[in-house]
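>>> Test case, fold it:
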Amino acid sequence: MSNTETRPAEVRCGAPENGAPAAGVEILTARDVPLGGPRAMTVRRTLPQRARTLIGAWCFADHYGPDEVSRSGGMNVAPHPHIGLQTVSWLFSGTIEHRDSVGSHALVRPGEVNLMTGGHGISHSEVSTPDTTILHGVQLWVALPSEHRDTAPAFEHHVPAPVPLDGGEVRVFLGSLAGDTSPVGTFTPLLGAEVTLAPGATVTLDVDPGFEHGVLVDSGDVRLEGAAVRPAELAYAAPGRGALTLTNEAPAPARLLVLGGPPFPEEIIMWWNFVGRSHEEIVRAREDWAKGDRFGEVHGYDGAPLPAPELPNTPLKPRRRAR
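From the prediction side, this is the model:
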């Protein structure tokens, strides 16, 4: 998915200043962002934000729906570029057609993960299919470490099998959890999984204590380590935990994503659809997109590519991180 804001702010992301984050669970509230147009589809953006910009290498999280396509118009994101990141698409309902400049043409369906590596440069389009009536899911970005941020673009698709839990179920789309490991490749250790909880259920998941974790709640009255996490909120847990305890206090099933990874040691600049390290790198990527260089072509999309927004009048600089 593109960040289609017409005036995207630059964001400098990195580990919190003054050492490790405080112990406990932080609750992060999303902000609504329209994806452009008169019938704009609105997403709930939980990463990045002032309170926290990264969870492991996860640097961007948009949570959307359930949207009635007859009202919202669904998703129709024209070809647009990416550098320095991987995109992770995960749906709860509906279907999205993906096309990219390395020749991939795939459908994103519920319970299936599409991972696209931008690396040196890729472009892609995303369109909800005509048979989609309700569109509901998340779009996630992963920052690539410096030694891999210029890697060749690529695409992977995987259908994780559901793993039963005592009181729920998990689908692991990246990394390892509950005895299952995803074959999808990443450039830093990561965890990405969908967890469903039965009404009133409590589950304890063994996790890597070197990871920091985020729990993004889609539905249900969920508690993480006793802290209430409402739908569309993202709960953050600092490294040092060997397990996460999740409780669904609702009389209906709950659904959530667990994201994790070791604290990302580098600072990054995010602007529009680019993840870089400097103002000059972002400017060069924007110029290459405007000239039609570097990012290839997306074949089969009916329409023009997205134009890049104007850069700010001053050099891209870091925002101060919350202490």
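
>>> From here on, just use CA atoms for contacts and neighbour counts.
OK.

>>> ok, now how distant is Arg50 from Arg31?
Distance of Arg50 to Arg31, given as CA to CA, to the nearest Å: 11 Å.

>>> Doesn't Arg284 belong to a helix?
Yes: the assignment for Arg284 is a helix, going by DSSP: H, G, I helix; E, B strand; the rest coil.

>>> gap between it and Lys291?
Computed as CA to CA, the Arg284 to Lys291 distance reads 11 Å.

>>> Equivalent analysis for Trp58, please.
When distance is defined by CA to CA, Trp58 is 30 Å away from Lys291.

>>> In terms of neighbours, single out the busier of those two.
Trp58 (29 against 10; other CA atoms under 10 Å).

>>> Look up the closest residue to the more buried one, ignoring the ones flanking it.
Val142 (4.5 Å; CA to CA, 6 or more residues apart in numbering).

>>> Would you do the same for the sequence below? I want to compare the two.
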Amino acid sequence: MSNVETEPAELRCGAPVDGGRQGGAPVVDVLSAREVPLGGPRAMRVRRTLPQRSRTLIGAWCFADHYGPTDVPATGGMDVAPHPHTGLQTVSWLFSGEVEHRDSLGTHALIRPGEMNLMTGGYGICHSEVSTPGTTVLHGVQLWVALPEEHRNADRDFQHYVPEVVRTEGAEMRVFLGSLAGSASPVRTFTPLLGAEITLEPRAAITLAVDTAFEHGLLVDSGGVRLIDTVLRPAELGYVPCGTDTLTVVNESDGPARVMLLGGPPFEEEIVMWWNFIGRSHDDIVRAREDWEASSGRFGAVEGYPGGRLPAPALPNAVMTPRRNPPRH
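Just a heads-up that it's a prediction; the model follows:
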């Protein structure tokens, strides 16, 4: 999915700061989402929890959009014209509906609930995303992963994976990246990552063993849940710093609760993120934008989309300056 803001903020992101603890237990930071229109007069609106001023990355996860359930006949659904990416991987995950994906590798694939599509942008790729005619309700998340310096110019790639359903007492999980609860994904990433959908029965609780070297984020889709000792509401993301070996999640609602668990070791590199590009300097972003506007071969072309490409927004009238995660108090 593209960041379709007409004036996207520039972000220069450094390594995350260490998290705090209180009485031996990790302190959970609660990140609220902001609404962003996904283009057009009847725009589908998405809720963005990453990046924001209080936190720019969780592991290598650098972007999180959460949308729906959206009435497609009323809003027009998703129609994102061909647009570019550099220096990242996109992770598409749906709860309901169906999205048609086309990219400059020649991939033509459908994104369906419970199935992950992962696209590597590396040096450059472009793609389009359109909800299918049969979709009446669209609901899901779009996530980005920053690539480390060693691999940020990696070749274009596309992977599709259908994770097994892992059932435990009171919950079921689908682990699409990394490993959790005895389930491991074979999908290749360039830094260690965790990505899983977890659905909890009413009033159920689970305690998960997690990697102490990872920081984690729990994004709530539905229901009210308690993460460790902090209550999270729908569209909120709870952040837990490194050093924790278990995470306890409790569904405090009378209906099912669904959450997305993301994790990874702190991403130590400094990056610049603007629009759909990730680089290491202002000049990297300028060059990528120029290449896209010039229709260079760097990004290739999407075949089969019935329309033109998304133009790049204007660059900010300043050199992009550092923004780091602020200290925790």
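
>>> now the helices for the second structure?
Remark: helices assigned in the second structure by DSSP state H are 72-75, 282-293.

>>> Tell me which of those sits most buried.
Comparing the helices of the second structure by mean neighbour count (mean count of other CA atoms under 10 Å), helix 282-293 comes out on top with a mean of 17.

>>> Against which helices or strands is that helix packed?
For helix 282-293 of the second structure, the packing partners by 3 or more CA pairs under 8 Å, 6 or more residues apart in numbering; DSSP states H and E come out as strand 271-274, strand 277-279.

>>> now with 10 Å?
Counting contacts by 3 or more CA pairs under 10 Å, 6 or more residues apart in numbering; DSSP states H and E, helix 282-293 of the second structure packs against strand 79-85, strand 271-274, strand 277-279.

>>> would you turn those strands into JSON lines with mean neighbour count and distance to Gly14 of the second structure?
Formatted as JSON lines, those follow (neighbours: other CA atoms under 10 Å; distance: least, CA to CA, whole Å):
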{"stretch": "strand 79-85", "mean neighbour count": "24", "distance to Gly14 of the second structure": "20"}
{"stretch": "strand 271-274", "mean neighbour count": "24", "distance to Gly14 of the second structure": "7"}
{"stretch": "strand 277-279", "mean neighbour count": "26", "distance to Gly14 of the second structure": "13"}
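
>>> Of all these, which one comes closest to Asn317 of the second structure?
Closest to Asn317 of the second structure of those is strand 271-274 (CA to CA; 13.2 Å).

>>> from the middle of its chain, how far away would the closest one be?
15 Å (CA atoms, centre = their mean, to the nearest Å).

>>> which outside residues touch it?
Outside strand 271-274 of the second structure, the residues that touch it by CA atoms under 10 Å, 6 or more residues apart in numbering are 3, 7-15, 51, 56, 62-63, 86-88, 146-149, 278-286, 289, 313, 315-316, 320-323.

>>> Which of those residues are buried? Put it as a ChimeraX command.
The buried subset of those, as determined by 16 or more other CA atoms under 10 Å, is captured in ChimeraX by this line:
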select :3,8,10,11,12,13,14,15,51,56,62,63,86,87,88,146,147,148,278,279,280,281,282,285,289,315,320,323
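
>>> Grab the most central residue of the second structure for me.
Nearest to the geometric centre of the second structure sits Leu143, at 1.5 Å (CA atoms, centre = their mean).

>>> these two touch, right, that residue and Leu94?
No: with contacts counted by CA atoms under 10 Å, Leu143 of the second structure stays clear of Leu94, the gap being 11.2 Å.

>>> what touches both of the two?
Residues touching both Leu143 of the second structure and Leu94 by CA under 10 Å, 6+ apart: His66.
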